[in-house]
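1. any chance you can model this:
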Amino acid sequence: MREIEKAIQVLKVRADFTADINLDAQMAYKFAIQALQEKLVREYPKPLTLEELKNMDGEPVYIVRGLHLPCENDEWWAIIHTFQNCEFAHFISHGKKFSADFEDYGVRWLAFRHKPEHIGEATNMVEGE
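-> Below is the predicted model:
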């Protein structure tokens, strides 16, 4: 468990303990918990599920390519374009267009809503593991 997750747990216990004693303290704990949870999501985002990805047409995603391959990971921001009944995701990044097979999602590439600060840990959280 990460330190930030431990801190969230401690704050939740303290918030429950102060619920009947001090409403101001309880609200402060709730705000602190919310801020830490948002930080956790930004720093250690989970990869989008394939369903989430397919529903993000026209939105920015952070792509990590090269998973489980002998080459280094490629990473970049792109705008995703999806089409109904299509087996590929289409991206535009830095004025270039490219495609990726949905069948390879989670094996050769992943997409995130936010750039993972700790890419190694994030790419180990592939759907179904």
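2. please count neighbours and contacts with C-alpha atoms only from this point.
-> Noted.
3. residue 29 should be in a helix, yeah?
-> Yes - counting by DSSP: H, G, I helix; E, B strand; the rest coil, residue 29 falls inside a helix.
4. run a quick neighbour tally on it.
-> By other CA atoms under 10 Å, the residues close to residue 29 number 21.
5. same question for residue 101.
-> Around residue 101 there are 13 residues (other CA under 10 Å).
6. so what secondary structure elements neighbour the lengthiest strand in the chain?
-> As assigned by DSSP state E, the longest strand anywhere in the chain is strand 74-81. When contacts are defined as 3 or more CA pairs under 8 Å, 6 or more residues apart in numbering; DSSP states H and E, strand 74-81 packs onto strand 60-65, strand 88-93.
7. quick check: which of those is buried the most?
-> strand 60-65 (a mean of 21; mean count of other CA atoms under 10 Å).
8. and this one, so I can compare the two:
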Amino acid sequence: MTTESREKAIHWLEWELRSLRRAPKINGCPMTPEWAEQISVLETCLEAVRGYGNDPLTLEQLRNMDGKPVWGVSLISGKPGEWFIVRVVNMSQCWFIACAGASQGFGDKDTYGKTWLAYAYPPANIEREAWVSVDDRLPEAPGEYLVVYHPCYWDSVRPERRVGMDTFRGKTAWAKKKYQRVTHWMPLLEPPGSCLPEGEGGNQ
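-> The predicted structure is shown next:
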């Protein structure tokens, strides 16, 4: 399977699933067992295609992921993996990596591949329709979310937009509101397929 065919398959399956999930409401009829089974089969196919060939990033690939979400996995701590935003800091004589939003210390570029690994989440797996404007609605439950935000310091808001993570505390409160003006949010992504424990959709 080529990258191009994989991306096309993901887009097609997502489109079919969206149509099937909306069909009962559009047609004004209840969800039937046959309909639900068809949705389940397509969801299984989508998970399999998403997880296919998802290898760890090389160090050079990781360096080019600045500002993007990756799934970090420690090779020594035994702790579950987690999402964080890659921050690459370039200096005159060297460069290093910061794992923004990670609750555990993964390490730096010098220990990459030895004590920790990172996996990309292919852009096709992040549906544009999955982003929700805060003007439309806010999360129903408190917790961590992937967000699009304007950097700010209280009411001084900068024009550029970035992707990051923030904790929703309920009602209208975001934990980092002093530094991030959130415009859109979406639930944290599922781990890449090859990172899932056996029996939970990972590569067998």
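9. can you list the helices and strands packed on strand 74-81 of structure 1 in CSV and add distance to residue 81 of structure 1?
-> Listed next are these as CSV, based on distance: least, CA to CA, whole Å:
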stretch, distance to residue 81 of structure 1
strand 60-65, 10
strand 88-93, 5
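10. next one: stretch 4-15 of structure 1 to chain centre, how far?
-> 22 Å (CA atoms, centre = their mean, to the nearest Å).
11. residues contacting that stretch, please?
-> Residues from elsewhere that reach stretch 4-15 of structure 1 (CA atoms under 8 Å, 6 or more residues apart in numbering): 25-27, 29-30, 32-33, 36-37, 40.
12. list buried residues within these.
-> Taking 16 or more other CA atoms under 10 Å as the criterion, what is buried in those is 26, 29-30, 32-33, 36-37.
13. just the ones of those in helices?
-> 26, 29-30, 32-33, 36-37 (DSSP state H).
14. in structure 1, which residue is closest to the centre?
-> residue 45 (2.7 Å; CA atoms, centre = their mean).
15. secondary structure element for it?
-> Using DSSP states H and E, residue 45 of structure 1 falls within no helix or strand.
16. now for the nearest residue to it once chain neighbours are set aside, how many residues are close by?
-> Nearest non-adjacent residue to residue 45 of structure 1, counting by CA to CA, 6 or more residues apart in numbering: residue 116, 5.9 Å away. Residue 116 of structure 1: 20 surrounding residues under other CA under 10 Å.
17. cool, and the one 3 residues further on?
-> Other residues within reach of residue 119 of structure 1, judged by other CA under 10 Å, total 15.
18. need the counterpart of residue 100 of structure 2 in structure 1.
-> Under the alignment (TM-score structural alignment), residue 100 of structure 2 pairs with residue 92 of structure 1.
19. which residues does that match contact?
-> Counted by CA under 8 Å, 6+ apart, residue 92 of structure 1 has contacts 78-80, 98.
20. across to structure 2, which of these hold up?
-> Using both residues aligned by TM-score structural alignment, their matches' CA atoms under 8 Å, structure 2 keeps these contacts from those: 78-80.
21. how about the strands in structure 2?
-> Counting by DSSP E, the strands of structure 2 are 69-74, 82-90, 95-100, 116-120, 132-133, 143-153, 156-157, 162-170, 173-174, 180-187.
22. can you lay out those strands as JSON lines showing distance to residue 60 of structure 2?
-> Supplementary listing: the strands of structure 2 in JSON lines, determined by distance: least, CA to CA, whole Å:
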{"stretch": "strand 69-74", "distance to residue 60 of structure 2": "14"}
{"stretch": "strand 82-90", "distance to residue 60 of structure 2": "11"}
{"stretch": "strand 95-100", "distance to residue 60 of structure 2": "12"}
{"stretch": "strand 116-120", "distance to residue 60 of structure 2": "12"}
{"stretch": "strand 132-133", "distance to residue 60 of structure 2": "32"}
{"stretch": "strand 143-153", "distance to residue 60 of structure 2": "24"}
{"stretch": "strand 156-157", "distance to residue 60 of structure 2": "33"}
{"stretch": "strand 162-170", "distance to residue 60 of structure 2": "21"}
{"stretch": "strand 173-174", "distance to residue 60 of structure 2": "33"}
{"stretch": "strand 180-187", "distance to residue 60 of structure 2": "28"}
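23. for residue 198 of structure 2, find the nearest of those strands.
-> strand 69-74 (15.5 Å; CA to CA).
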